[in-house]
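**Student:** below: sequence and its predicted model.
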Amino acid sequence: MTESPKPLGVTTTPIPGFLRLDLTVHGDNRGWFKENWQREKMVALGLPDFAPVQNNISFNDEVGVTRGIHAEPWDKFVSVATGKVFGAWVDLREGPSFGTVYTTVIDPSVAVFVPKGVGNAYQTLEPGTAYTYLVNDHWSPDARYTFLNLADETAAVPWPIPLERAILSDKDRSHPRVAEVTPFPAAAHTGRRVLVTGANGQLGRELMRQLPEAGFTVTGVDLPDVDIADATQMAAIDWSRYDVVVNAAAWTAVDASETGEGRPATWRANATGPSVLARIASEHGLTLVHISSEYVFDGTIEPHTEDEPPSPLGVYGQSKAGGDAAVTAVPRHYLVRTSWVVGDGRNFAKTMVGLAARGVRPSVVADQTGRLTFTTDLVAGIIHLLTSGADYGTYNISGEGPLVSWYDVATRVYELVGHSADEVTAVTTSEYYAGQAGIAPRPLKSALDLSRIAATGFTPANSMERLDAYVRSLTQG
């Protein structure tokens, strides 16, 4: 071994996402030593934090053993333990880089990172060669592979040992030429395969509408078919089919959460379910997007920043804080905190339109302040986080614009539908709920600080302008 080992380094190649690594090998008269896999150092140099779960070793007795070209549905970190191999890789993913070829020789001082969908082939150059590879999914007989013939004329791999003299399997000899290859699906290697939980709710429906428009492949699930708090049921899902989980499932009946029956149901949906998803996302290297609420705060500070410690007043807020704590342990997570959500379903604005139409003169609380969040903006913000490369962590997303009270929203709705604001009476929260039992405490100040999401390049629409358009859509449609 060299007396002056080369430093650890990561370099890019013509194949997008495919990386070549120089490994530091220390040698003396006894032999050599290297750090074959060092997550912290390698990630700092640009290697994806791909969370390997399985280590495989291929031993080859003779020179000229040739395997490939196989594209698997998982990422691989490949290095040599003994001997030397010629490696050839062909991008078999659909897209503009399809067919791009890269070759290099791998000895103990070289490793490569191979993204899913890139075809691998290796030819041994020394006897007794063993190469090892880390993968970030467990091998499955049902996994989908894409193959290319080793002798494909278009790829024209310059094999050091001609294939007619190499040692090949019959299967590898029979793989198709490039013209007959079905490319590895783009959605399977771009992080765009999404599972949406709570897909039938007002936020879930908007996610199911916007995500496909943004180029994501989306699957939606909800109760009673899928219960995210059922660990056994969740473990049975084939998670290799997904890159992202957006958890829009939640128990949102705030007052019912305070009852004997509602308390465990609330914790099951809002804390146990997210904790199950958090464990799965960590194990499978998934990105977890989880929707939280300003109810994790007591409402004494305004606006709420992402770094404010939780201080929930009631069971609903406590359960959401519990779920948040589990989600923040996931390496790849976006915890999205929002407030006063309005979407396709039951919501405050629609209720006010109905009351006005029936001639009802409601009393509405005027001491709870915040901003409305329309699901169109909330989902747009989630998509922005997933596509912009924003740092993982917690982000507030609500509507922009002035701070308002529920009373302000109600009077605006009444005016928009041709009624007088005087038909709405302002009351305090304590006055509104006076004499009612089983009422959950509400935070009085709900506005969220939006500077962190704005710093990533996303600014939601003005919530009151959104309200105007929404009410017009209800009355004109």
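**Tutor:** Thanks, I have the structure now. Numbering: from 1, shown residues only.
**Student:** going forward, measure contacts and count neighbours with C-alpha atoms only.
**Tutor:** Noted.
**Student:** helices of this structure, residue ranges please.
**Tutor:** 39-44, 170-173, 202-213, 231-235, 262-267, 273-284, 315-327, 348-357, 375-388, 406-416, 429-432, 451-455, 463-476 (DSSP state H).
**Student:** the fifth one: which residues count as buried?
**Tutor:** Going back to what we said before, that points to helix 262-267. Using 16 or more other Cα atoms under 10 Å as the test for burial, helix 262-267 gives 262-267.
**Student:** same check, this time on the fourth one
**Tutor:** In terms of neighbour count (16+ other Cα under 10 Å), helix 231-235 has its buried residues at 231, 234.
**Student:** that helix: how far from the chain's middle?
**Tutor:** 19 Å (Cα atoms, centre = their mean, to the nearest Å).
**Student:** hang on, the earlier thing: quick check: which of the helices of the chain is nearest to Trp340?
**Tutor:** For the helices of the chain, proximity to Trp340 was assessed by Cα to Cα; helix 348-357 is nearest, at 8.6 Å.
**Student:** any idea how far that closest one is from the chain center?
**Tutor:** Put simply, helix 348-357 sits 36 Å off its chain's centre (Cα atoms, centre = their mean).
**Student:** go on, stretch 395-412?
**Tutor:** So, by Cα atoms, centre = their mean, the centroid of stretch 395-412 is 28 Å from its chain's centroid.
**Student:** now the end-to-end length of that stretch.
**Tutor:** 29 Å (Cα to Cα, to the nearest Å).
**Student:** try it against this one:
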Amino acid sequence: MKKIMITGASGLLGRALFNTFSDHFEVIGTAFSRASEPLVPLNLTDFRALEDFLITHKPHYLIHAAAERRPEVCLENPELTQQLNVSLPAALANLCHQHQVELFFISSDYVFDGTSPPYAETAQPAPLNDYGISKYQAEQAVLAYPQHNVVRIPVLYGAVEKIDESALTITWQQLIQSNAPKMDNWAVRYPTHVDDIAKTLKAIITQLDKSERGGVFHISDTTPYTKFQLACALADAFGYDKSQITAMDSPVGQAARPQNCQLSDNRLAKKGILYQRDAIKGLIEAVRPFVKQPEV
């Protein structure tokens, strides 16, 4: 049985990856602050411990899903961002090359500036914020090794453990905590379920020959939404008065963001690898456990 290592396996995407790969692979999931069985505690920034871990467990593949993903945090903590989002992936790429491990580095649609979507895998990145810059720098380090893979993904949602674990599920919290919530109606996003990302990655590894892998892959759903549109859909689903929601038609947030960085998954489309779903229905189901039911 092939062995796969997943970093950040306690996170939203990491959990989906762990569950999806467990039926056909021996999966080693690592985490740091939230490491509990069956996950293994590992400080990824201790590069010597990281190499020892690779030597001991000898995975065939490694999916690196651990990162700092919050643009404002990246803006405020440049040293932490450099360590987690750039130095660590660069070290992993080198270590995986030395120990013959195929690396899948999870990157972001935020490597693009959002001015000329959709973006093919060959499009030239031009990030706008510190988060996007860090991801692009890491991509360059990973792609220095032709056998490694960069996987760009958009904003994610799924079965969250906390309502604020996803930039989309937190929308419900923002609705109920404000009398007059304001929602971004400027940035166009392509919400993608973490289970579909995991299924796609599994298909890449199991269905594509090694000669067909390496380089950049895009994985994304294709239906556009603004956060305002998603907030209105949640309001309708759970009995919130959506007339109270204000649409913000200009950029929101301290860190600069692209308006529309749609990813075109040309490589996977040619291979017939496509997993998608209705984002509204999926988001409603992700939020439902956190909606207080009316007393009878």
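**Tutor:** That came through fine. What you are looking at is a predicted structure, and each value in this text was computed from that prediction instead of being measured.
**Student:** just to revisit the earlier point, deepest-packed of the helices of the first structure, please.
**Tutor:** Most buried of those, by mean neighbour count (mean count of other Cα atoms under 10 Å): helix 315-327, with a mean of 24.
**Student:** what is the neighbour count of the aligned residue in the second structure for Val289 of the first structure?
**Tutor:** Aligned by TM-score structural alignment, Val289 of the first structure pairs with Phe104 of the second structure. Phe104 of the second structure has 25 neighbours, counted by other Cα atoms under 10 Å.
**Student:** separation between the equivalent of Ala93 of the second structure over in the first structure and Ala390 of the first structure?
**Tutor:** Counting by TM-score structural alignment, Ala93 of the second structure lines up with Ala278 in the first structure. To Ala390 of the first structure, Ala278 of the first structure is 19 Å away according to Cα to Cα.
**Student:** tell me the one among the buried residues of helix 262-267 of the first structure nearest to Pro460 of the first structure.
**Tutor:** Using Cα to Cα, the buried residues of helix 262-267 of the first structure come closest to Pro460 of the first structure at Thr266, 29.5 Å.
**Student:** so what's the equivalent of Leu268 of the second structure over in the first structure closest to, chain neighbours aside?
**Tutor:** Mapped onto the first structure by TM-score structural alignment, Leu268 of the second structure lines up with Ile453. For Ile453 of the first structure, ignoring the flanking residues on the chain, the nearest one in space by Cα to Cα, 6 or more residues apart in numbering is Tyr395 at 6.0 Å.
**Student:** that neighbour reaches Thr328, doesn't it?
**Tutor:** No: contact criterion Cα atoms under 8 Å: Tyr395 of the first structure and Thr328 do not qualify, at 11.7 Å.
**Student:** which one of these two has more residues nearby?
**Tutor:** Tyr395 (27 against 19).
**Student:** contacts only, for the more buried one.
**Tutor:** Tyr395 of the first structure is in contact with 306, 334-337, 450, 452-453, counting by Cα atoms under 8 Å, 6 or more residues apart in numbering.
**Student:** alignment lookup: Gln259 of the second structure to the first structure.
**Tutor:** So Gln259 of the second structure corresponds to Leu444, using TM-score structural alignment.
**Student:** and its match, how many neighbours does it have?
**Tutor:** 21.
**Student:** excluding chain neighbours, give the residue nearest to it in space.
**Tutor:** Per Cα to Cα, 6+ apart, closest to Leu444 of the first structure is Gln368, 4.3 Å.
**Student:** looking for the alignment partner of the one you found in the second structure.
**Tutor:** With TM-score structural alignment as the criterion, Gln368 of the first structure matches Ala187.
**Student:** ok, that match touching Gln229?
**Tutor:** No: using Cα under 8 Å, Ala187 of the second structure is not in contact with Gln229, being 10.9 Å away.
**Student:** for Thr394 of the first structure, grab the count of nearby residues.
**Tutor:** If we define neighbours as other Cα under 10 Å, then Thr394 of the first structure has 23 of them.
**Student:** which position in the second structure aligns with it?
**Tutor:** By TM-score structural alignment, Thr394 of the first structure lines up with Val216.
**Student:** between the helices of the first structure, which one is closest to Leu21 of the first structure.
**Tutor:** That would be helix 39-44 among these, by Cα to Cα, at 8.8 Å.
**Student:** that closest one aligns to what range in the second structure?
**Tutor:** Counting by TM-score structural alignment, helix 39-44 of the first structure lines up with no residues of the second structure.
**Student:** ok so, going back, now the helices of the first structure as JSON lines including distance to Arg20 of the first structure?
**Tutor:** Converted to JSON lines, the helices of the first structure look like this (distance: least, Cα to Cα, whole Å):
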{"stretch": "helix 39-44", "distance to Arg20 of the first structure": "11"}
{"stretch": "helix 170-173", "distance to Arg20 of the first structure": "25"}
{"stretch": "helix 202-213", "distance to Arg20 of the first structure": "34"}
{"stretch": "helix 231-235", "distance to Arg20 of the first structure": "34"}
{"stretch": "helix 262-267", "distance to Arg20 of the first structure": "47"}
{"stretch": "helix 273-284", "distance to Arg20 of the first structure": "24"}
{"stretch": "helix 315-327", "distance to Arg20 of the first structure": "33"}
{"stretch": "helix 348-357", "distance to Arg20 of the first structure": "55"}
{"stretch": "helix 375-388", "distance to Arg20 of the first structure": "25"}
{"stretch": "helix 406-416", "distance to Arg20 of the first structure": "57"}
{"stretch": "helix 429-432", "distance to Arg20 of the first structure": "62"}
{"stretch": "helix 451-455", "distance to Arg20 of the first structure": "33"}
{"stretch": "helix 463-476", "distance to Arg20 of the first structure": "48"}
